[in-house]
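Visitor: I'd like to go over a predicted model; first the sequence, then the structure.
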Amino acid sequence: MELSTQKILAHNDGPVGRIILNNPERRNAISLDMWQGISEAFDQFSENPKIRCVVMSGAGDKAFASGADISQFKERRSNADAAEEYARISMAGRQKMLHCEKPFIAQIRGFCMGGGLGIALAADIRIASEDAQFGVPAARLSIAYDRLNLGNLVALVGPSKAKEILLTAKRYSGLEAEKMGLINSCVPISDLETAVADITDRISENAPLSMKASKLTINELMKDDSAFDGALVDQLTRDCFDSKDYQEGQEAFLNKRKPVFTGA
């Protein structure tokens, strides 16, 4: 897949779209051009009906993503105005991840810090190896995170634990992250790819419209009542019951065979 930067690699792996954060010399620190590449990759996977889910991982074995590329801060985030422009570009990438209608899985090994953790929080499912380390060192850099990133963190671990993570800038192990609900599961290093493959295999066999409805409805439930889009949720439900896949699911069940879903 052609993208505007070599620091983001993306390819189709059967029904799985794979994105690799490819900046291993800087422990996959996220530069501004990488945010653009992330946006492009999600656009292409979202438009491809053969892709059932997206998996993101980091190049090498040292990091998923160690955070934002601090070497760009003097040029790109030198003051409040520059920081706003940086946030505008990076926010576009975050929105692509959050609004992707297909299941998004973060496969995490090594460092997952700061902005890297923000990317992982945008995933629907997070699977990490035992050598993973998580943290938000914002307090050591005198920077602040926006509502989107903090909202995702608070939704997962609650306000008290979120404050502990931010105020102490402490690093947490994969097992600690699993215990607090920051990730779905922590597995031995040797089992990481197998654990993620088990999830993608299951997802790939399921009905795309049903998974889309489940994901987007849960996302709506996380919003304030005033922002909840009931019409969207109702339409997602109708789309499932009006689909050919609904008929296929019933026929497969009655005939005791595996269903073959097309997303139609």
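Guide: Nice, thanks for sending it over.

Visitor: from here on, contacts and neighbour counts on C-alpha atoms
Guide: Fine.

Visitor: what does the helix or strand harbouring Leu117 rub up against?
Guide: Assigned by DSSP states H and E, Leu117 belongs to helix 115-121. Applying CA atoms under 8 Å, 6 or more residues apart in numbering, the external contacts of helix 115-121 come out as 29-30, 64-68, 94, 106, 112, 126, 134-136, 149, 152-153.

Visitor: Which of those fall within helices?
Guide: 94, 149, 152-153 (DSSP state H).

Visitor: And the contacts of the helix or strand hosting Lys179?
Guide: Using DSSP H and E, Lys179 maps to helix 174-180. Under the criterion CA under 8 Å, 6+ apart, residues 128-134, 157, 161, 183-186 lie in contact with helix 174-180.

Visitor: So which of those wins on neighbours?
Guide: Ala128 (31 neighbours; other CA atoms under 10 Å).

Visitor: Now do the SS call for it.
Guide: strand (DSSP: H, G, I helix; E, B strand; the rest coil).

Visitor: ok, second structure coming up, stack it against the first:
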Amino acid sequence: MPDGLRLTTDKMLAAKAGGIGTMTFNNPERRNAVSMEMWEAAEAILADFRDDPEVRVVVITGAGGKAFVSGADISKFESERASEEAVRAYNAQTERVYAMLHGFPKPTIAEIHGACVGGGTALAVCCDLRFCAEDSRFGIPAAKLGLGYGYSGMKRLVDVIGPAFAKEMLFTARLFSAEEARAMGLVNRVLPDAELGPCVAECAATIVANAPLTVRAAKAVINEVLKDESARDRAAVDALVAACFASEDYIEGRRAFLEKRKPVFKGR
């Protein structure tokens, strides 16, 4: 996919520019509620970003300014989730996207405007960094709908905000303000709406300019730290760190420092 904007479906947008891949949920009339078709497109977009060496950072956002993602598109339930088999297929598809994003080898940033509810919160938790606008609201309304919340999604939530806040969010099913979200560690920063996009763009550009192997190794090592001791792959961690020291970028970084210039990293 070349630089610039491409309409993947009428409800999903993908763009690449300056080393940043941007995926936009484009269903603003339904507050970016997500259909099966949109989840399938999201999987394809993320796979493309993952496999493109020119993409170093991925930004996830929602169109329209009123919502990041507001969960499943209920208007599609009759056609997409009317039978047990259809529900299993839908859940499997959403979990593939969540797992792909959570395990993504490159840094990911959620740019959150407005409502971030249900599947939106689950999606945001899968990202490495979460920046939101001051009017953003967060919640998981499963207890108001009689829905069960599965292990994988719950673990990702608990890893980010801890068990006490996860229990409050699930037990009460209420909406939490942006400041409450920051206090519980759900978001990194809260910004005026007009400043959110520029802040995310600046952060993404800063990451793009850094050594890709170092950034990728840092993400992988942090993910290993979060695992139980018995499940950690220390050999893989050591290999990633060793690869940084053996890279051309390590040489470039030292030279740039000595020459008092900005390094130009190539990811090798």
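Guide: Arrived safely. Here the structure is a predicted model, which is why all the values come from computation and not from measurement.

Visitor: And the TM-score between them?
Guide: TM-score of the superposed chains, computed with TM-score structural alignment, normalised by the length of structure 1, equals 0.95; 264 aligned residues with a CA RMSD of 1.5 Å.

Visitor: mean offset of the helix or strand just after the helix holding Lys179 of structure 1 relative to structure 2 (after superposition)
Guide: As assigned by DSSP H and E, the chain's next helix or strand after helix 174-180 of structure 1 is strand 185-187. Compared with structure 2 after fitting, strand 185-187 of structure 1 deviates on average by 0.6 Å (mean CA distance after the TM-score superposition for structure 1).

Visitor: helices or strands next to strand 185-187 of structure 1 in the packing?
Guide: Packing contacts for strand 185-187 of structure 1, counted by 3 or more CA pairs under 8 Å, 6 or more residues apart in numbering; DSSP states H and E, involve strand 125-129, helix 174-180.

Visitor: about what we covered before: whereabouts in structure 2 does the helix holding Leu117 of structure 1 align?
Guide: Alignment of helix 115-121 of structure 1 against structure 2: residues 119-125, by TM-score structural alignment.

Visitor: so how many other residues sit close to Phe265 of structure 2?
Guide: Neighbours around Phe265 of structure 2, by other CA under 10 Å: 18.

Visitor: I misspoke; the intended subject was Thr168 of structure 1.
Guide: Neighbours of Thr168 of structure 1 (other CA under 10 Å): 14.

Visitor: Identify the residue of structure 2 aligned to it.
Guide: For Thr168 of structure 1, the residue aligned by TM-score structural alignment is Thr172.

Visitor: can you check Ser90 of structure 1 too?
Guide: Match for Ser90 of structure 1 (TM-score structural alignment): Thr94.

Visitor: Distance check, that match against Ala183 of structure 2.
Guide: Distance, Thr94 of structure 2 to Ala183 of structure 2, by CA to CA, to the nearest Å: 28 Å.

Visitor: out of these two, which sits in the busier spot?
Guide: Thr94 (23 against 13).

Visitor: Where do the helices of structure 2 begin and end?
Guide: 36-51, 77-80, 84-102, 119-125, 142-145, 151-172, 178-183, 193-209, 212-225, 234-245, 248-258.

Visitor: need those helices in a markdown table with distance to Asn26 of structure 2, can you?
Guide: A markdown table is the format used below for the helices of structure 2 (distance: least, CA to CA, whole Å):
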| stretch | distance to Asn26 of structure 2 |
| --- | --- |
| helix 36-51 | 9 |
| helix 77-80 | 19 |
| helix 84-102 | 17 |
| helix 119-125 | 13 |
| helix 142-145 | 24 |
| helix 151-172 | 23 |
| helix 178-183 | 22 |
| helix 193-209 | 16 |
| helix 212-225 | 28 |
| helix 234-245 | 37 |
| helix 248-258 | 37 |
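
Visitor: With respect to Leu7 of structure 2, which of those helices lies nearest?
Guide: helix 36-51 (10.3 Å; CA to CA).

Visitor: From the contact counts, what lies against the closest one?
Guide: Partner elements for helix 36-51 of structure 2 (3+ CA pairs under 8 Å, 6+ apart): strand 4-9, strand 12-17, strand 20-25, helix 84-102.

Visitor: Run through the residues that contact the residue most central in space within structure 2.
Guide: The residue lying closest to the centre of structure 2 (CA atoms, centre = their mean) is Cys127, at 2.7 Å. Taking CA under 8 Å, 6+ apart, we find Cys127 of structure 2 in contact with 101-102, 107-110.
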